[in-house]
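S.K.: Okay, sequence plus prediction incoming.
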Amino acid sequence: MQTAFTPEALRDPDTAHTEGIVRKCVHCGFCTATCPTYVTLGNELDSPRGRIYLVKEMLENNRPADEKTVTHIDRCLSCLACMTTCPSGVNYMHLVDHARVHIERTYRRPVPDRLIRWLLAKVLPYPRRFRFALRAARLGRPFAGVLDGIKPLKPLAAMLRLAPTHLPAAPVRPLAPASAGRRVAILAGCAQSVLDPGINAATVRLLGRLGIEVVSPPGEGCCGALVHHMGREDEALGFARRLVDAWTAEIEGRGLEAIVITASGCGTTIKDYGHMLRLDPAYAEKAARVSALAKDVTEYLETLDLPLPERPVDAVVAYHSACSMQHGQKIGQAPKVLLAQAGFTVRDVPEGHLCCGSAGTYNILQPEISARLRDRKVANIERIRPDIIATGNIGCMTQIGSATAIPIVHTVELLDWAFGGEKPAALESFTPRPLAVAAE
């Protein structure tokens, strides 16, 4: 794609990087077939190709964002299916991230939109605040229908509906015993630590039984993904620096073999820290080292010699590959191979490349499009008649779980169960048949 960025615009390193990305686009349109918003809405400007044109026009002359551009960029899920499809290697992730930063700096959103985004940024990344907000949401849930009738307040209605009816108690985090050999850190996280702390607990139990020491360094916090995707760059980089500092202390102390991440959305962002902090001389090298060590839990488990499963389960598992897993981190087979190794019958979900509509805060900020994508995803899952749904991202678990009675759990919870750990809480009422009985 030809560009006409001004010399003044190109003096900004982020704009120069964006210009290089835009020039790689050859207008082929392969991305449109796999873009969830284009498939759903049928508007060229709601496709990656259309958005690339909008970003190019906005940034070539460093002009402020306008309402049209903001509307279509806001509708992007950042699912990155376009990057999997693109034959030219267009790094759409960096392009849309830069566009969102520019929008945040130059566009004056309507007051309700500003307030909702501020609320999300000041609550979701902070576990104590988030837990308090979810408890308060129980009181507000009866008013969701009223809020639905007021267009600017639809995101508030979506928040109330997504809030769980009860919260699990935060368990005392079991750290795997010290080992003379392998040692990893685990990301405690923010939203996941409130919505389902059992995920990390299952990870620590499983790795501990495999002889891996697991540490959770002091000073951890949110990875910054939630605010990063809202264009709040300073906040996102602040979270990133805090995590880099915490993990660097461990790396330079007793050392780390890997940084294990159980939320694939966080994993995609942390693996990009090297890029996000490349212009910060105090953090560029440390951030790149952290990104290199970051591994999804299934990506790390794949490197280990797992024993035979202690509790093989006769159950059909629909594996939902989160967008941040398959498109962001390019991890496709490892979770399914591990589940099969654990004794489960694994089935792919039809149209598995399409997003479920969660996408961080998307199901709050774009509730109508999100609901259409969720319903399409759930219909595809239910078509294959699974006993259990497994995925690697808490956002997908919340989104899909809100529209189906099929229990949904994190992949690592099933692996921990099969290899000698506790039965996942979400499967409390699920009674599998022993494999030996099923074979008779």
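M.R.: On my side now, so go ahead.
S.K.: Only C-alpha atoms from now on, for both contacts and neighbour counts.
M.R.: Fine.
S.K.: what are the ranges of the strands in the protein?
M.R.: For the chain, the strands defined by DSSP state E cover 183-186, 213-215, 258-261, 294-296, 313-314, 316-319, 345-348, 388-391, 408-410, 433-434.
S.K.: Kindly reformat those as a markdown table containing distance to residue 121.
M.R.: Below are the strands of the chain laid out as a markdown table (distance: least, C-alpha to C-alpha, whole Å):
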| stretch | distance to residue 121 |
| --- | --- |
| strand 183-186 | 23 |
| strand 213-215 | 27 |
| strand 258-261 | 21 |
| strand 294-296 | 24 |
| strand 313-314 | 41 |
| strand 316-319 | 30 |
| strand 345-348 | 34 |
| strand 388-391 | 25 |
| strand 408-410 | 25 |
| strand 433-434 | 45 |
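S.K.: Out of these, flag the one nearest residue 5.
M.R.: Comparing the strands of the chain by their distance to residue 5 (C-alpha to C-alpha), the top pick is strand 294-296, with 35.1 Å.
S.K.: Compute the first-to-last residue distance for stretch 143-154.
M.R.: 11 Å (C-alpha to C-alpha, to the nearest Å).
S.K.: again with stretch 247-261
M.R.: 13 Å.
S.K.: Pasting the second one now:
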Amino acid sequence: MKTAFTPEQLADPEIAASAGAIRKCVHCGFCTATCPTYVLLGDERDSPRGRIELIRRMLEDGGPPSPEAVKHVDRCLSCLACTTTCPSGVDYAQLIDHARAHIEAHRVRPLPERVLRALIPAVMTRPARLRSALRLGRLARPLEPLLARLGLAPLAALLRLVPSPARMPKVSTSAHGERRGRVILLQGCVEPEMTPQVRAAAIRLLTRAGYEVVLAEGEGCCGALSEHLGRAGEARSMARSNLAAWAAVGPVDAIIATAAGCGTMLKSYRRLVGEAVPARDVLEFIDEVGLPPVVKQRRPSVAYHAACSLQHGQQIKAQPPRLLAEAGFDVRSVPEGHLCCGSAGVYNILQPELAGRLRDRKAANIAATGAAVVAAGNVGCMAQLSPALAAPVVHPVELLDWATGGPMPAALAPMESSLRVAT
């Protein structure tokens, strides 16, 4: 695609990087078949190549973006399915992140939008505030239908995502048996409050594999939520704070993420702040170092939902189902597995109507597998899908922990009698 950036514009490294990405696009249209919003809406402006054209015009013109550009950029999930299918290697992540930052800097949004977009990072990236908000959310959950009828869809969507209360059990972070190494486990901001059982399962699995687990003091949000909102400076500040906290820990073999969205963000630190980190998704790392010995026991059938941030953002596709199969689970593929469930960071809050349609489509495809359990490697996907499915939704690391000697995931308790130890 041709561009017409001025030399002065190209002196900006962000503009230069985006111009290079735009020029790689040949408008072949391969991306349209895998773009969730184009599949739903059939609007060229809601396809990656359509958005690239809108972004090109917006960046070349500079200044306030058109309402059309804002509308269709906002509708992008950042699922990055387009990057998986793009034969030209377009760096769409660079383009969409740059576009959001440009809109944030040059567009004055309506007051309700500004308030919501300020509240999301102010609450969700700070565990203590999120904990209090979740308590209030549980009290207000009965109001969800009323809020939806009153046209307050974002607030109704927030209440729908509020999970039942859960606590982080006490677990040892020391390596079992011969110590093979030392890793940092990203604590995150949303996951510890929404699904604390995932961190506990990850620690048990990693220590059982022979690794000491370190929880770095002073670590905070990875920055993904802020970047999704176009708050690039805020995301960079969070990244630098984390880098300082990890440096204080000393040498480690890897920095492990249990939330796929966080893992994708950590692997983007080189682009964001110019410093790469040895980031690994927990499933990626366990696949590399080997699954601990499996305890013989009946295992339920599992529908593996591939989080977009894992399969597209990090290109981790074969490892999770392979590990689950090695652990004795009957793993079933989900039809249209490349399409997003609608969670996408905070998309299900900002775009609840489209997110709901994607969720229902994904839930129907998962139900069609007939699996007893759903495994999803991202806290957002788990929160998005749980209300729409009859089967329990757990993180794959919970299942792998259970299969290698850990406790059965609490969500599977109703089926315990049918899963007695095989003789």
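M.R.: That came in fine, so what should we check first? Nothing here was measured: the structure is a model prediction, and the numbers come from that model.
S.K.: After superposition, what's the TM-score here?
M.R.: Overlay of the two chains. TM-score (TM-score structural alignment, normalised by the length of structure 2): 0.96; 421 aligned residues with a C-alpha RMSD of 1.5 Å.
S.K.: For residue 101 of structure 1, find the nearest of the strands of structure 1.
M.R.: Residue 101 of structure 1 sits nearest to strand 294-296 of all these, at 24.7 Å, using C-alpha to C-alpha.
S.K.: Check the mean deviation of the closest one from structure 2.
M.R.: Following superposition, strand 294-296 of structure 1 is found to deviate from structure 2 by 0.3 Å on average (mean C-alpha distance after the TM-score superposition for structure 1).
S.K.: contacting residues around that strand?
M.R.: Applying C-alpha atoms under 8 Å, 6 or more residues apart in numbering, the external contacts of strand 294-296 of structure 1 come out as 258, 259, 260, 261, 262, 263, 264, 267, 270, 271.
S.K.: which one of the residues you listed is nearest residue 19 of structure 1?
M.R.: residue 271 (22.5 Å).
S.K.: Can you add neighbour count and distance to residue 79 of structure 1 and give the contacts of strand 294-296 of structure 1 back as TSV?
M.R.: Formatted as TSV, the contacts of strand 294-296 of structure 1 follow (neighbours: other C-alpha atoms under 10 Å; distance: C-alpha to C-alpha, whole Å):
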residue	neighbour count	distance to residue 79 of structure 1
258	22	25
259	26	23
260	24	22
261	26	18
262	25	18
263	27	15
264	27	12
267	26	14
270	28	16
271	22	16
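S.K.: Make JSON lines from those residues and add distance to residue 305 of structure 1 to it.
M.R.: Output for the contacts of strand 294-296 of structure 1, formatted as JSON lines (distance: C-alpha to C-alpha, whole Å):
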{"residue": "258", "distance to residue 305 of structure 1": "16"}
{"residue": "259", "distance to residue 305 of structure 1": "18"}
{"residue": "260", "distance to residue 305 of structure 1": "17"}
{"residue": "261", "distance to residue 305 of structure 1": "19"}
{"residue": "262", "distance to residue 305 of structure 1": "20"}
{"residue": "263", "distance to residue 305 of structure 1": "23"}
{"residue": "264", "distance to residue 305 of structure 1": "23"}
{"residue": "267", "distance to residue 305 of structure 1": "23"}
{"residue": "270", "distance to residue 305 of structure 1": "26"}
{"residue": "271", "distance to residue 305 of structure 1": "25"}
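S.K.: Between the two ends of stretch 121-129 of structure 1, what distance do you get?
M.R.: Terminal-residue distance, stretch 121-129 of structure 1 (C-alpha to C-alpha): 11 Å.
S.K.: what do you get for stretch 25-39 of structure 2?
M.R.: 20 Å.
S.K.: what do you get for stretch 378-387 of structure 1?
M.R.: 14 Å.
S.K.: If you count neighbours, what's buried in that stretch?
M.R.: Using 16 or more other C-alpha atoms under 10 Å as the test for burial, stretch 378-387 of structure 1 gives 378, 380, 381, 382, 386, 387.
S.K.: quick one: contacts of it?
M.R.: 315-318, 347, 349-351, 400, 403-404, 406-407.
S.K.: hmm, which two among those residues are most spread apart?
M.R.: Spanning the widest gap among the contacts of stretch 378-387 of structure 1 are 315 and 351, at 21.9 Å by C-alpha to C-alpha.
S.K.: higher neighbour count, these two?
M.R.: For residue 315 of structure 1 versus residue 351, neighbours defined as other C-alpha atoms under 10 Å are more numerous around residue 315 (19 against 12).
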